[in-house]
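A.B. asks: Have a look at this prediction, sequence included:
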Amino acid sequence: MEATGGAAGEQLTLAGLPEPVLGGRGRAATRRRTLEGLEPAASLPVARVCIDLPPAHLDRVFEYLVPEQLSAAAVPGTRVKVRFGRQDVDGYVLARTPDAEHDGALQPLRRVVSAEPVLSDAVARLARAVADRYAGTLADVLRLAIPPRHARVESEPAAPAAGAAPSLAPSHGAVTEAAVTAGSAPSGRAASSEAGAPAPVPGASVPEDPGAPSAPAPPAGPSTEPQPGPGVPAPPAGDPTGPQSGPQTVAPVHGRLSGEAWLPYRGGPAFLQHLAAGSAPRAVWTALPGPVGARWPDAVAQAVQACLVSGRGALVVVPDARDVAQVCEALDRAEVPACTPDAPGGYVRLAAEDGAAPRYRAFLAALRGRARVVVGTRAAAFAPVADLGLVVCWDDGDDLHAEPRAPYPHVREVVRLRAELEDAAVLLAAHARSVESQALVETGWAREVSADRAVLRARTPRVRALTSVELAREGAAASARLPGEAWRAIREHLAHGPVLVQVPRAGYVPAVACGRCRALARCTACHGPLTLTSADGVPQCGRCGRLATGWRCAECGAGALRSVRVGSERTAEELGRAFPGVPVRSSGARSATGVLASVPATPALVVATTGAEPVCDAGYAAGVLLDAAVASASTSLRGAEDALRRWLAAAALVRPSTDGGVVLLVGDGAPRPTQALVRWDPAGLAARELAERHELALPPSVRVVAVTGGREAVRAVLARLELPPGADVLGPVPVDEGSGVVRSGVASGRGRAAAAPAQGSFEPEVRALVRAPVAAGDALVRTVAASVAVRSARREGGTVRVQVDPAEML
């Protein structure tokens, strides 16, 4: 075993291994190297292996000897067991070579865990690129990309691949050495063209192969920054995504649907035409609400259809399992069938919620070329789709797309890197628009696909903001949580169908205060906030769970409590009393019925927390968005963006204004997202936010690396940095529990806990931000990764976490 990647003529022997045996290089010398009497493989006796160990200084390729008895099974991409130091560790065979770079003896492979080559060449190159962009290791990314092995599923009889139709022939290939080292391996598109798949139409963008080096601090290579390029390639007649005159048409696509869902959008038909022709357009799509057949899942299904016509596969990544189900239902309506052992060539769903066996079965179906379409959640961005032609990311602003495990990649960036590596089309879609997607549009990396204002007014409900100024004429009733105007609107629209009520907080009463002095009620053990789980329940600590029986206020000694914040369950209870005889349905992770997927079109009150709004096929008659001030009061960098995204997600489920649909925003929300909601202008808000971030040097106008940990450990990492021109360091400063900075590297929310003292010590954590211009972003990440690798090799004390482009900076 030897660690490659050092300087020419220098080889590093790891501690605990036998002393190297000097010998000549070449095939004959390699075959003479034996250990414990093992005979090397007759052909390609050296395996280059990525070992599954976390230390950053081990992020390189190691060489092992392939015994003859393992030669047939140890093909590139397979899982193996190897000896590393004094332990057996897991690894992946990246390549087989005739010669070794090391002159000494090589340790042999211990065993082949499975003969299934689970690591494809395309996924290996993507994993290397993601690791380089996020200052991580290849092993960390592969743990995210490849699901745990399920032996029973792997041993199931393999059905034939989806190769009956020439246009759907898979191009599955094992990993090669060029996948993880700098080289000139053919891109995924070039390989598929050689296999007989349709070639891209003239004028399509074919990026250079950005092979990545394997050392922790590689030399400068291809940039991982989004470079300006053609979004939707222009046809001879001009720009297909710009304003078009006359009616738009689209060529018929396979299946019962033929692209009707894209007709209302500027550039939509052209996007499908280029997909069907085998091109690789890049688009940022602002979706509109609509009836069944015209909603976003149906439009995504039609884009998948167009991609299948070109003979290529497709990948759809969505935030949660409910969205996966909606896309699968739309694919069924579009006559894109599910992949089964008897009918390969359709789609599979790849989601952790499905369980270990179904997830691994779907992974193998894609790996073996039987499934041409993969629909899944975050980890599906790495799915081994053969001859990938389209990658769709729905709602890229959702925090579920941010990976909470190292190296903390974001699906949007994984999708972008994969599209460039495999020359695939990209569709970033949402009802709202993230600032990062807006940056891709403004830099020319992608084109905007959106509807005209006339179409928007016809497809969206009427939106009103019931602020304190708007309700001043109601007097004291204006301060009520549900003012009289909202109550009258609910009563009126209940006659025509269900009414959706969105509440930003879950639970019954998430926070209570002293009934006399209004001081926040806190636990006497941990000082966490007290909550109520029911009307007659005992106050309970929301942090440690301890019951506060006989609680007395520490300020005034009173024992009475009053609600400070009202959750979805209390809201449902109050609405049930206000509208007797009307069914009330609750949807949320903490509700008794859980998260509802859909509701019937009969009159009912549907109370849902943000992100848990069920779908009504006929559309809601009205929508009421409560507690606007709470929903938009965040001091987060993306507080306005997140508030608008959540409001639009609920408003998009309401019928259009032409059918009487209305949305009421109740409360004094932040002016910027409130105005954007009333105008239904997410692109305008994103453009304004991006312009301000340019002025303030905030992401995505700059690259930022957050270094968090003990003070001395962080200082040591910063001291070794060789900063590129224009870079600067902010901090380090203490990390406060209430700052929103969390151990997973994303904003606290959805049940994630805030940061704690550094592991193994009582030393408070500090955080430093290293900032650089976008053009110097790759150099910044490389120097941070090199410093962390030195820290790992020296076994410096303390704990340090590194995150590139964190979701939160404040």
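C.D. replies: Yep, it's here.
A.B. asks: C-alpha from now on. contacts and neighbour counts both.
C.D. replies: OK.
A.B. asks: How are the helices of the stretch 251-400 of the chain distributed by residue range?
C.D. replies: 268-276, 296-309, 321-333, 356-367 (DSSP state H, counting those that start in this stretch).
A.B. asks: gap between the first one and the chain center?
C.D. replies: The gap between the average C-alpha position of helix 268-276 and the chain average comes to 25 Å, counting by C-alpha atoms, centre = their mean, to the nearest Å.
A.B. asks: For Arg111, which three-state class applies?
C.D. replies: Assigned state for Arg111: strand (three-state reduction, DSSP: H, G, I helix; E, B strand; the rest coil).
A.B. asks: isn't Asp99 right next to Ala42, touching?
C.D. replies: No - with contact defined as C-alpha atoms under 8 Å, Asp99 does not reach Ala42; the gap is 11.9 Å.
A.B. asks: put this beside the first:
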Amino acid sequence: MTSDAGAPQQELPGMARAGVAQSRAKAAATRERRLVEAEPAERDPIARVLVDVGPAHLDRVFDYVVPAAMDAEARPGVRVKVRFAGKEADGFLLERTATSDHTGRLQNLRRVVSGEAVLAPEIAALAAEVAERYAGTRTDVLRLAVPPRHATVEKEEPLARVEVRSDPAEAAAAWADHEHGGAFLRRLAQGAAPRAVWNPPPGAAWPQLLAHAALTARGGVVLCLPDHKDVARVSAALTALAGPDSHAVLTADTGPARRYRAFLSVARGARRIVVGTRAAAFAPVHDLALVAIWDDGDDLHAEPRAPYPHTREVLLLRAEAARAAVLIGGMSRSVEADHVVRAGWAHDLLPTRAAVRAVRVEVAGASDFDLARDPLARASRMPRQVHDLIRDALAVGPVLVSTPRRGYAASLACERCRTPARCAACAGPLAQTGPTTPPSCRWCGTAEPAWRCGTCGHRGLRAPVVGESRTAEELGRSFPGAAVRISGGEHVLTEVPDRPGIVVATPGAEPVAVGGYAGVVVLDTWLSLARTDLRTDEEAVRRWSAAIALARPGGRAVLVGDPAHPALQALVRWDPAGFAAREADQRREAHLPPASRLATITGSPGAVDDVLVLLEAPEGAEILGPVPIDEETCRVVVRVPRARGSALSQSLGAVQRSRAARKLDPVRIQVDPPSLD
């Protein structure tokens, strides 16, 4: 009896599940039938939808019918759900039309996800331009442009619109150190569209200058910065001038809710000024009047995801379409910024000579004059000029010491014969992580406490390249009364107080000193110039000038290196425009960007060969390679004159679509990559 009575009870859960599944299937079928039988909207019943699907050959608009029940919500720019290839897919409704070119039967929209119009028409057009420029797809661009939906945020009370303006007298006074600063501001205030490449003097409060320009513009403003530290500085400047509600901040590290809230405040017109990182270039500000980018040479402006657009190029495309003002700023100048000045598309916005002389920059190196004063200057990592500057500057404020390597002793060599120290187990390079730790291999981690030189048998070690920790240790011994702090790696300082002390930092991790540094030292410049890269000298000048710019007016800066090197000489003169022009001339002679347009094709040898067979390269194209990257990957570089850059991008896009339709092995195509390493 027990077993007979229990049998049906054991089958009930399975039967219940089957019943639930049948009920859901019937409900879904009913909804599908109602959707199919739904009457279309009376006015403009056709919705043109960009469906979020991956393959490049499907990067086009598809037509769907708008049911009458969705007529009010199905507006251009909203997110929708559609039926595509037998599955439900996401998409953006781009526009409504009365008719369709499709001769067959059209499916209905399945659902309007939200009535919030998050894709403005100008941003949709910009996404199409960027996708064509970088041989990518619009859906990939829109993933960068439109943040993921946050339903809870959409239900919140909309922010009130805030109107903010700059004080003309205060803005003019702030820009007084620039020869044409007043004219640039007047043009902005008149609603004109001036275009300038801006290089402020060392010690300038550039976040405040950028904030004044944004507040002066008569319309929407987009300010793009390399990282969250710069965003915070500009945001603080805008808050000080116009209050906390004067702008919206768009960065990836603010979290999904805050980011979407800021995005909606801009899309709804409540905020006209946007400050952010790469994605802010696509912010849907109303009545765009000014786009600005700071430090466009920083590689953080290059998007690491397909189709790999650069913030500067996105902003220039956007400004051209909206006829907006452009401000490309930085302590140094990229060759791309120099190109737009040479082409006459933009003008120089440079400081007066008096402002440039406010910070004295010099080089401590092995010139004849230096050797006469200090015979050991040729071999010294910190010549006497460095110690003199640090001693004098510590009497009045903090000192910044910039060193290009992290760690303690990044490499070791024999103290006697200078032979590089190698691991006995794997022949890898030895390094030292601290003053009390034994040397160990950077490859396999094996410790070598009893290391002996294989060439001369000597046991002593020296450190030809030292990191910020060893540098701080040496400075602590040389200046025992000074507090020494380190900024780099996982411990990056944001700000230091205005009191005597030494800050040792790696490039990009230099904290801002309240009131500015009394002295700045840049060590081991030879190491930064030893990289094998297309932008070696340009990147070195960019990093050094960013460090020197943190000095206060009246401060001093010393670079340790070869006084005759053009990069160091450019900093002594504080001539970023002249140095960029020199670099551009050399690039032009070598047929390198920006004088030409480059594209790299990376993938398996077979896939790369297939691309080259399909590619209809423009006239004058040069194909360099293939060059092996590793055992399974190779790379080809395609170079064309700049005038044929658009044709190259279009040809590469056509190849991507053709290969995607045939489901061939993917390749990585980058147009104008930031570097070729």
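C.D. replies: Great, that's in hand. Since the structure is predicted, the reported quantities are computational estimates derived from the model, not experimental observations.
A.B. asks: can I get the helices of the stretch 251-400 of structure 1 in JSON lines with distance to Leu530 of structure 1 and mean neighbour count?
C.D. replies: Formatted as JSON lines, the helices of the stretch 251-400 of structure 1 follow (distance: least, C-alpha to C-alpha, whole Å; neighbours: other C-alpha atoms under 10 Å):
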{"stretch": "helix 268-276", "distance to Leu530 of structure 1": "51", "mean neighbour count": "26"}
{"stretch": "helix 296-309", "distance to Leu530 of structure 1": "41", "mean neighbour count": "26"}
{"stretch": "helix 321-333", "distance to Leu530 of structure 1": "32", "mean neighbour count": "20"}
{"stretch": "helix 356-367", "distance to Leu530 of structure 1": "37", "mean neighbour count": "22"}
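A.B. asks: so which of these gets nearest Leu126 of structure 1?
C.D. replies: Closest approach to Leu126 of structure 1 among the helices of the stretch 251-400 of structure 1 is made by helix 356-367 (15.0 Å; C-alpha to C-alpha).
A.B. asks: Show me the helices in the stretch 1-150 of structure 2, by range?
C.D. replies: Using DSSP H, counting those that start in this stretch, the helices of the stretch 1-150 of structure 2 run over residues 2-37, 121-133, 138-145.
A.B. asks: The stretch 551-677 of structure 2 too?
C.D. replies: Counting by DSSP H, counting those that start in this stretch, the helices of the stretch 551-677 of structure 2 are 566-573, 576-589, 605-614, 645-661.
A.B. asks: Export the helices of the stretch 1-150 of structure 2 as CSV, with columns for mean neighbour count and distance to Ala621 of structure 2.
C.D. replies: CSV is the format used below for these (neighbours: other C-alpha atoms under 10 Å; distance: least, C-alpha to C-alpha, whole Å):
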stretch, mean neighbour count, distance to Ala621 of structure 2
helix 2-37, 11, 52
helix 121-133, 20, 17
helix 138-145, 21, 26
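A.B. asks: Nearest to Pro553 of structure 2 among the ones you listed would be which one?
C.D. replies: When those are ranked by proximity to Pro553 of structure 2 (C-alpha to C-alpha), helix 138-145 comes first, at 39.7 Å.
A.B. asks: Mind reading off the mean deviation between that closest one and structure 1?
C.D. replies: Aligned to structure 1 and superposed, helix 138-145 of structure 2 gives a mean residue distance of 0.6 Å (mean C-alpha distance after the TM-score superposition for structure 1).
A.B. asks: got the buried residues for the following helix or strand past that helix?
C.D. replies: Next helix or strand after helix 138-145 of structure 2 toward the C-terminus (DSSP states H and E): helix 151-154. For helix 151-154 of structure 2, a neighbour-count test (16 or more other C-alpha atoms under 10 Å) marks 153-154 as buried.
A.B. asks: against structure 1, where does helix 151-154 of structure 2 fall?
C.D. replies: Here helix 151-154 of structure 2 aligns to structure 1 at residues 151-154, judged by TM-score structural alignment.
A.B. asks: mean deviation of that stretch from structure 2?
C.D. replies: Here the mean offset of stretch 151-154 of structure 1 against structure 2 after fitting is 2.0 Å, by mean C-alpha distance after the TM-score superposition for structure 1.
A.B. asks: Highest mean neighbour count out of the helices of the stretch 551-677 of structure 2?
C.D. replies: helix 645-661 (a mean of 21; mean count of other C-alpha atoms under 10 Å).
A.B. asks: Just give me the mean distance for that helix relative to structure 1.
C.D. replies: Once fitted to structure 1, helix 645-661 of structure 2 is off its aligned match by 0.9 Å on average (mean C-alpha distance after the TM-score superposition for structure 1).
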